[in-house]
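J.: Based on what follows, work out the 3D shape:
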Amino acid sequence: MYIKTKRNIGEEEKNEILKFISANRLGNIIKEEKDYYRIGIIGNTSNVDLDILLSFAGVDEIVPIGKSYKFVSREFQPQDSVIDIKGRKIGGGNFLMMAGPCAIENRESIFKIAKAVKDSGAQVLRGGAFKPRTSPYDFQGLGEDGLKYMREAADKYDLLVVTEVMDSNDIPLIEKYADIFQVGARNMQNFSLLKALGKSNKPVLLKRGLSATIREFLMAAEYIVAYGNENVILCERGIRTFETMTRNTVDINAIPLIKEKSHLPIIIDASHGTGRRTLVQPVTMAGIIAGADGAMVEVHENPECACSDGMQSLHFDEFDRLMKNIDKLLVFRKEIV
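T.: As a prediction, the model looks like this:
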């Protein structure tokens, strides 16, 4: 539920409401509207007499939220969230492209890739330093050295950095190098990790789990928001089905449905979604037409020799062609909305 304040309330009246919430060991999320506030109440309210709030001078009404994913829902916030990351924005009509290798392999490689994706128009460099692999014998990433290389390359070419965090113990380390935390599909319901990221002030890119329903996906986002971090970006990266000709099955209809249900921005990852280089461009573009606020694409200077996911990584020229087509597509999308 949330409190709708009276119009044009003063700071003293607002602080009186917040003091009551805090005194009852509850959290809050504040959304400022044109001339009033929505104050979301976080926590177990079963033993709190919230009706007392109706007697407060600044309270207009207490509004229940029907969704289990309360604060990421459109019920709580009708307008799109716009997340500003060092001047780059996503959501509310702002498109953000994230591109780079599956795994950071060495310093020379990540610098080449960073230059190529920047030249083609990407704003965020992606790359894994800690790789969750199905086999314990596969390449597991370079760890902190990989993070250093990626940060150096991103700074040289004026890019943001997004990289995966798998363990809450690694958050302080990764926080030093990354601008955006990525939660991979396998960790979508790692609730201790989600809670810890909720206490960070950096945006979180949350990928949909391998077999997660849309409701479960939004509930995972709710964990991060409920623990204090409202800067969540969702990512549709395909789900596991009976189909075997692609790595996963990209759920395109999830994009407009999630935008209908939630105010959070959502991106499309067709690289993991399809597992096939030839499908990355058409499926990425399909996701954009469906309303995606951004995309994540795996790019490598020599995909055939990549340490991981080479078969779904684009060559530099293929990525450049995709970006040119996306520019045209975004113009077209504005015309048909």
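
J.: From here on, just use CA atoms for contacts and neighbour counts.
T.: Noted.

J.: any idea how far the nearest residue to residue 258 once chain neighbours are set aside is from residue 282?
T.: Distance criterion CA to CA, 6 or more residues apart in numbering; nearest residue to residue 258, sequence neighbours excluded, is residue 214 at 7.5 Å. Noted for residue 214: a distance of 23 Å to residue 282, by CA to CA, to the nearest Å.

J.: ok, these two, which is more surrounded?
T.: residue 214 (18 against 12; other CA atoms under 10 Å).

J.: Let me know whether that one touches residue 254 as I believe.
T.: Yes: taking CA atoms under 8 Å as the definition, residue 214 is a contact partner of residue 254 at 7.2 Å.

J.: Could you identify the helix or strand that succeeds the helix or strand in which residue 97 is found?
T.: In this assignment (DSSP states H and E), residue 97 forms part of strand 96-100. Note on strand 96-100: by DSSP H and E, the next helix or strand toward the C-terminus is helix 107-120.

J.: List the buried residues for that following helix?
T.: Residues 107, 109, 110, 111, 113, 114, 115, 116, 117, 118, 120 are the ones in helix 107-120 that count as buried (16 or more other CA atoms under 10 Å).

J.: Determine the set of other helices and strands touching that helix.
T.: Helix 107-120 sits against strand 96-100, helix 144-156, helix 316-336, with contacts defined as 3 or more CA pairs under 8 Å, 6 or more residues apart in numbering; DSSP states H and E.

J.: I have a second one here; can you model it like the first so I can compare?
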Amino acid sequence: MTKFQPVRKAVIPVAGNGTRFLPATKSMPKEMLTIVDRPVVQYAVDEAMAAGIEHIIFVTSRNKTAIEDYFDTTPDLTSSLTRAGKTAQVDLLEKMLPIAGTVSYTRQQSPLGLGHAVWCARELVGNEPFALLLPDMVSFGPQGCMAGLMDLYDEVGGNVIAVEECAPHETSSYGIVGIGNKVEHGFEVSDMVEKPDPAVAPSNYYLNGRYILQPEIFGLLASQERGAGNEIQLTDSMQRLAEQQAFHAHPYGGRTFDCGSKRGFIEANVAFAMLRAELGEDLAQSIQDLVAGHQQAVRAA
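T.: Okay, the predicted model is just below:
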């Protein structure tokens, strides 16, 4: 049992418009786009639950009711599958259904940035530490990223963030952290810099969309100060909180796919499909054939 206040709740912001995936997201939430046969948002929920989270808080917006419906019962579908003798599908649907009362929803009425979305969850989180998972960032590895953060939190408490290494020349695309004293499951964060030039970046460790934050972050977000893009940035308040409380970083040993981009979304589909026994071998051969065909076409052009 941790000696620190336990992390029981997770915030998952799902209010974004998903304009990079238009026209697919014209009438459906981007978080409901599927990686193989499960929506993107399901991966974040499963990762949180596997790490010991007890309550999921979704920050939604207009036209996101499909997410609420997805995490609800479907009596008509269940009855139809039962009559057809498709018990495996019924069991699958029941297994993914959250326990009653363990999911909450709150609205972000205006698209004012990630910091604002997190602030919208303040009343549901209350005065306790909480996890934050950005659903576009999908973990791929033997262990979910949030489980590693929980291990580090049990060791040091305070605020914990997940990081991964990027190529040194790519630091200007990410929030980058400085490396301080090492601990068993990570290291102390000595600095947080938003999109630094590679020449002055404190490291090549970037924030990958998984956090454990103390509730004092809400008081800092309450000032509603605008940052980059004229939005309320979470990183700005994290930097201010770091002046008062310790931050530690957990280097994730797997890989995170940015499913908010088309390339990352396609890569995630391929990676997760390759893990499936019924798909992996045939898919690997199909990809090899497609690559060979593409290369041949390029040479002939």
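
J.: Overlay the chains and give the TM-score.
T.: The TM-score (TM-score structural alignment, normalised by the length of the second structure) is 0.28; 149 aligned residues with a CA RMSD of 6.5 Å.

J.: Taking the buried residues of helix 107-120 of the first structure together, which two end up most distant?
T.: Greatest spacing in these, by CA to CA: 107 and 120 (20.4 Å).

J.: What sits closest to residue 139 of the second structure if chain neighbours are left out?
T.: residue 256 (4.5 Å).

J.: Now do the contacts for the one you found.
T.: By CA atoms under 8 Å, 6 or more residues apart in numbering, the residues touching residue 256 of the second structure are 137, 138, 139, 140, 208.

J.: what's the helix or strand for it?
T.: Residue 256 of the second structure is located in strand 255-258, with elements delineated by DSSP H and E.

J.: which is the next helix or strand following that strand?
T.: Proceeding N to C from strand 255-258 of the second structure, the next assigned helix or strand is helix 262-274, under DSSP H and E.

J.: State the next helix or strand along the chain beyond that following helix.
T.: Remark: after helix 262-274 of the second structure, the chain's next helix or strand is helix 280-300, criterion DSSP H and E.

J.: quick one: the closest residue to residue 280 of the second structure other than its chain neighbours and residue 82 of the second structure, what's the gap?
T.: Spatial nearest neighbour of residue 280 of the second structure, chain neighbours left out: residue 274 (3.9 Å); criterion: CA to CA, 6+ apart. For residue 274 of the second structure, the distance to residue 82 of the second structure (CA to CA) stands at 30 Å.

J.: likewise residue 66 of the second structure?
T.: For residue 66 of the second structure relative to residue 82 of the second structure (CA to CA), the value is 23 Å.

J.: same thing with residue 248 of the second structure?
T.: 49 Å.

J.: And these two? Which one has more around it.
T.: The neighbour count for residue 248 of the second structure versus residue 82, taken as other CA under 10 Å, is higher for residue 248 (29 against 14).

J.: That one contacts residue 155, correct?
T.: No: contact criterion CA under 8 Å: residue 248 of the second structure and residue 155 do not qualify, at 10.2 Å.

J.: For residue 209 of the second structure, give me its contacts.
T.: Residue 209 of the second structure touches 132, 133, 134, 137, 162, counting by CA under 8 Å, 6+ apart.

J.: Shouldn't it be within a helix?
T.: No: under DSSP: H, G, I helix; E, B strand; the rest coil, residue 209 of the second structure sits outside any helix and is assigned strand.

J.: what about it, distance to residue 70 of the second structure?
T.: For residue 209 of the second structure, the distance to residue 70 of the second structure - CA to CA - is 23 Å.

J.: And for residue 155 of the second structure?
T.: In terms of CA to CA, residue 155 of the second structure sits 36 Å off from residue 70 of the second structure.

J.: for the second structure, what spans make up the helices?
T.: Along the second structure, the stretches classed as helices by DSSP state H are 40-50, 65-70, 75-83, 87-96, 114-119, 122-125, 145-156, 216-221, 234-241, 262-274, 280-300.

J.: Give the buried residues for the fourth one.
T.: To tie it back to what came earlier, the one meant is helix 87-96 of the second structure. 90, 93.

J.: That one packs against which elements?
T.: Counting by 3+ CA pairs under 8 Å, 6+ apart, helix 87-96 of the second structure packs on helix 75-83.

J.: try it again with 10 Å
T.: helix 40-50, helix 75-83 (3 or more CA pairs under 10 Å, 6 or more residues apart in numbering; DSSP states H and E).

J.: what angle separates it from helix 75-83?
T.: Angle, helix 87-96 of the second structure to helix 75-83, by axes from the mean of the first three to the mean of the last three CA atoms, to 10 degrees: 140 degrees.

J.: Measure how buried residue 83 of the first structure is and give me the count.
T.: Count around residue 83 of the first structure with other CA under 10 Å applied: 20.

J.: could you measure it against residue 205 of the first structure, distance?
T.: 11 Å.

J.: before we move on, what about residue 150 of the first structure?
T.: Taking CA to CA, one finds residue 150 of the first structure at 18 Å from residue 205 of the first structure.

J.: Of those two, which one has the most company?
T.: residue 150 (32 against 23).

J.: Check whether the more buried one really touches residue 174, as I assumed.
T.: No: the criterion here is CA atoms under 10 Å, and residue 150 of the first structure misses it with residue 174 at 11.4 Å.

J.: ok, back up a step: what's the ChimeraX syntax to select whichever of the contacts of residue 256 of the second structure are buried?
T.: This is how ChimeraX selects the buried members of the contacts of residue 256 of the second structure, with burial counted by 16+ other CA under 10 Å:
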select :137,138,139,140,208
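
J.: Please list the members of the contacts of residue 256 of the second structure that lie in strands.
T.: 137, 138, 139, 140, 208 (DSSP state E).

J.: give me the number of residues near the closest residue in space to the last one that isn't next to it in sequence?
T.: Take residue 208 of the second structure and drop its neighbours on the chain: the residue closest to it by CA to CA, 6+ apart is residue 163, 5.4 Å away. For residue 163 of the second structure, the number of neighbouring residues by other CA under 10 Å comes to 26.

J.: what's residue 163 of the second structure in contact with, if anything?
T.: Going by CA atoms under 10 Å, 6 or more residues apart in numbering, residue 163 of the second structure touches 145, 149, 175-177, 186, 204-211, 249-253, 256.

J.: From residue 205 of the second structure, how far off is it?
T.: Taking CA to CA, one finds residue 163 of the second structure at 6 Å from residue 205 of the second structure.

J.: Give the residues shared as contacts by these two.
T.: Here residue 163 of the second structure and residue 205 have 175, 176, 177, 249, 251 as joint contacts, going by CA under 10 Å, 6+ apart.
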